[in-house]
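Student: sequence unavailable; structure follows:
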């Protein structure tokens, strides 16, 4: 039975490497039919292309500028219909072991046609969720992603002042605006422990953004509470009694 072509995107910062992979896909087309629907030089460019095209499998280099393959895979795994991921790497066998759990397969450069065909066959047979696999990666991202009306916004993690859980979303506040993230506050806290500190069950603040604390009077003259003031943020963010001791220990009096 004829196989349906797989929609493939090639992501590599070196043009000759992208061209070689495209040519290899052509060489094995009778065995593993594919259609190259996109080529990108880094993860940021690839995410932009994924806004407009459906991709079955990503062939992704690991070392790239702007956004490397690992972080790109983390973002791609959070798409509504995440593609399967095959890493392309120049690392030797020992170094590659660190990435085995992060993708369906990996190929060592220079890529051989037979090995590429086998990897694509794995894609066709696999029922594993890319989302579940990539979530095993421990390295924190340099960006968060927000999808708005079909467009993917990249939010540099260094620009996020606070993260607040509201209903099923998390609001990420930067100096310029707010973004809605479809991620959990617990997961974000675990991924960025050195960047954010929890001040309330529904709020994490960027440590570097804190400029002081203020004591507020409770409603109807009741017991007061502490709030944190962030640089360039007009509103005060309340600190829960449970978190106050830890916040004071981490951020200072």
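Tutor: Sure, I can see it. Computed from a predicted structure; not experimentally measured.
Student: when you work out contacts or count neighbours from here on, use the C-alpha atoms and nothing else.
Tutor: OK.
Student: please report how far residue 191 lies from residue 157.
Tutor: From residue 191 across to residue 157, the span is 11 Å (Cα to Cα, to the nearest Å).
Student: so for the protein, the centremost residue is which one?
Tutor: The chain has residue 75 as the residue nearest its centroid, 3.2 Å off, counting by Cα atoms, centre = their mean.
Student: pull the residues that contact stretch 224-237.
Tutor: Here stretch 224-237 makes contact (Cα atoms under 8 Å, 6 or more residues apart in numbering) with 161, 175, 209-218, 238-241, 244.
Student: repeat that for 10 Å
Tutor: Applying Cα atoms under 10 Å, 6 or more residues apart in numbering, the contact partners of stretch 224-237 are 161-162, 164, 173-176, 199-200, 203-218, 238-241, 244, 247.
Student: where's residue 107, which helix or strand?
Tutor: strand 105-108 (DSSP states H and E).
Student: whoops, I mixed them up, residue 197
Tutor: Using DSSP H and E, residue 197 falls in strand 196-200.
Student: can you show me the helices along the protein?
Tutor: Applying DSSP state H to the chain gives helices spanning 15-27, 43-50, 69-76, 93-96, 113-125, 130-134, 185-191, 241-251.
Student: just put those helices in TSV and tack on distance to residue 83.
Tutor: Listed next are the helices of the chain as TSV, based on distance: least, Cα to Cα, whole Å:
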stretch	distance to residue 83
helix 15-27	17
helix 43-50	10
helix 69-76	7
helix 93-96	21
helix 113-125	10
helix 130-134	7
helix 185-191	22
helix 241-251	40
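Student: against that first model, consider the following:
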């Protein structure tokens, strides 16, 4: 990994990126002339969109960074191990992106997704997600060991998931098909889905039964 440029002014960063392509950019929030969030909004519109990492003392902008699909959001003061871990994930994401000639931003999102935990953005393998549940305008996302609260409704969250792996089985639930351990018949010809490794049952609503049967070849 090589540092090709460093700037103290947001407008200087934007001018540089208009003429140079970079693979990753590290931003603070408090930047003269153009703050980090506005700068990231402009960068996200570029045809060649670099990975964006925020390193800042301003924890209240983590949700905005997530909405801009930042790769990571690191709070100061930080530990060296946190930076090393981020760089390792960044290198892996870059290698995956460049190993597939047709890969673009959408392809990248097909294997990983950004989740929010304690005002940090966690780059998560899509297949680590077991299910998600709607809570009003928020979505709770569950992996084997962690839970995350996403600032969006479940319909918007589902749009970020690959349809080949996830199924909207209920108005309030989406499930990872590869995590289903048992399909149990329920009342009114519906089903309850028992998941691997988790003591939780996900319902299949009546309106989704036909589609679910076809999908699972029942």
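Tutor: Arrived safely, thanks for sending. If you're wondering where the values come from, they're calculated on a predicted model, not measured in any experiment.
Student: and the helices of structure 1, which is most packed in?
Tutor: Most buried of the helices of structure 1 by mean neighbour count (mean count of other Cα atoms under 10 Å) is helix 69-76; its value is a mean of 24.
Student: against which helices or strands is that helix packed?
Tutor: helix 43-50, strand 57-61, strand 84-89, helix 130-134, strand 143-148 (3 or more Cα pairs under 10 Å, 6 or more residues apart in numbering; DSSP states H and E).
Student: can you tell me which of the contacts of stretch 224-237 of structure 1 are buried?
Tutor: For those, a burial check counting by 16 or more other Cα atoms under 10 Å picks out 161-162, 164, 173-174, 199-200, 203-207, 209-210, 213, 238-240, 244, 247.
Student: quick one on the thing from earlier: list residues touching both of residue 191 and residue 157 of structure 1?
Tutor: Shared contacts of residue 191 of structure 1 and residue 157, defined by Cα under 10 Å, 6+ apart, comprise 140-141.
Student: now which residue in structure 2 aligns to residue 201 of structure 1?
Tutor: Here residue 201 of structure 1 is matched to residue 171 in structure 2, going by TM-score structural alignment.
Student: I figured its match was touching residue 136, is that so?
Tutor: No: the criterion here is Cα atoms under 10 Å, and residue 171 of structure 2 misses it with residue 136 at 11.3 Å.
Student: now do the shared contacts for these two.
Tutor: Common contacts of residue 171 of structure 2 and residue 136 (Cα under 10 Å, 6+ apart): residue 154.
Student: between the two, which has more neighbouring residues?
Tutor: Set residue 171 of structure 2 next to residue 136 and count neighbours by other Cα atoms under 10 Å: residue 171 wins out with 15 against 10.
Student: re earlier: just the buried ones among the contacts of stretch 224-237 of structure 1: which are in strands?
Tutor: Under the assignment DSSP state E, those contribute 162, 164, 173, 199-200, 203-206, 210, 213, 238 to strands.
Student: now the residues you listed in CSV, with distance to residue 141 of structure 1?
Tutor: Below are these laid out as CSV (distance: Cα to Cα, whole Å):
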residue, distance to residue 141 of structure 1
162, 16
164, 18
173, 17
199, 22
200, 23
203, 19
204, 17
205, 17
206, 15
210, 22
213, 29
238, 27
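Student: how about the nearest residue to residue 163 of structure 1, chain neighbours excluded?
Tutor: Excluding its sequence neighbours, the residue lying closest to residue 163 of structure 1 (Cα to Cα, 6 or more residues apart in numbering) is residue 172, at 4.6 Å.
Student: repeat that for residue 169 of structure 2.
Tutor: Nearest to residue 169 of structure 2 is residue 204, by Cα to Cα, 6+ apart, at 4.9 Å.
Student: and the one you found? What does it align with in structure 1?
Tutor: Mapped onto structure 1 by TM-score structural alignment, residue 204 of structure 2 lines up with residue 239.
Student: and residue 223 of structure 1, how far from residue 10 of structure 1?
Tutor: According to Cα to Cα, residue 223 of structure 1 and residue 10 of structure 1 sit 60 Å apart.
Student: the more surrounded of those two?
Tutor: residue 10 (25 against 9).
Student: wouldn't the more buried one be in contact with residue 57 here?
Tutor: Yes: using Cα under 10 Å, residue 10 of structure 1 is in contact with residue 57, at 8.9 Å.
Student: any shared contact partners between these two?
Tutor: 36, 86.
Student: before we move on, the earlier item: residue contacts, the equivalent of the residue nearest to residue 163 of structure 1 over in structure 2?
Tutor: When structure 2 is aligned by TM-score structural alignment, residue 172 of structure 1 is paired with residue 141. Going by Cα under 10 Å, 6+ apart, residue 141 of structure 2 touches 115-116, 129-134, 147-150, 154, 157, 173-174.
Student: how about 6 Å then?
Tutor: Residue 141 of structure 2 makes contact with 132, 147-148, according to Cα atoms under 6 Å, 6 or more residues apart in numbering.
Student: same check on residue 156 of structure 1?
Tutor: With contacts defined as Cα under 6 Å, 6+ apart, residue 156 of structure 1 is in contact with residue 143.
Student: counterpart of it in structure 2?
Tutor: Mapped onto structure 2 by TM-score structural alignment, residue 156 of structure 1 lines up with residue 125.
Student: then residue 249 of structure 1?
Tutor: Using TM-score structural alignment, the partner of residue 249 of structure 1 in structure 2 is residue 214.
Student: how near is its match to residue 108 of structure 2?
Tutor: Counting by Cα to Cα, the separation of residue 214 of structure 2 from residue 108 of structure 2 is 29 Å.
Student: what is the neighbour count of the aligned partner of residue 229 of structure 1 in structure 2?
Tutor: Correspondence of residue 229 of structure 1 to structure 2, assessed by TM-score structural alignment: residue 194. Per other Cα under 10 Å, the neighbour tally for residue 194 of structure 2 reads 18.
Student: go on, the one 4 residues further on?
Tutor: When counting by other Cα under 10 Å, one arrives at 14 neighbours for residue 198 of structure 2.
Student: over to residue 98 of structure 2?
Tutor: Residues lying near residue 98 of structure 2 (other Cα under 10 Å) number 11.
Student: any idea how far it lies from residue 112 of structure 2?
Tutor: Counting by Cα to Cα - residue 98 of structure 2 and residue 112 of structure 2 are separated by 15 Å.
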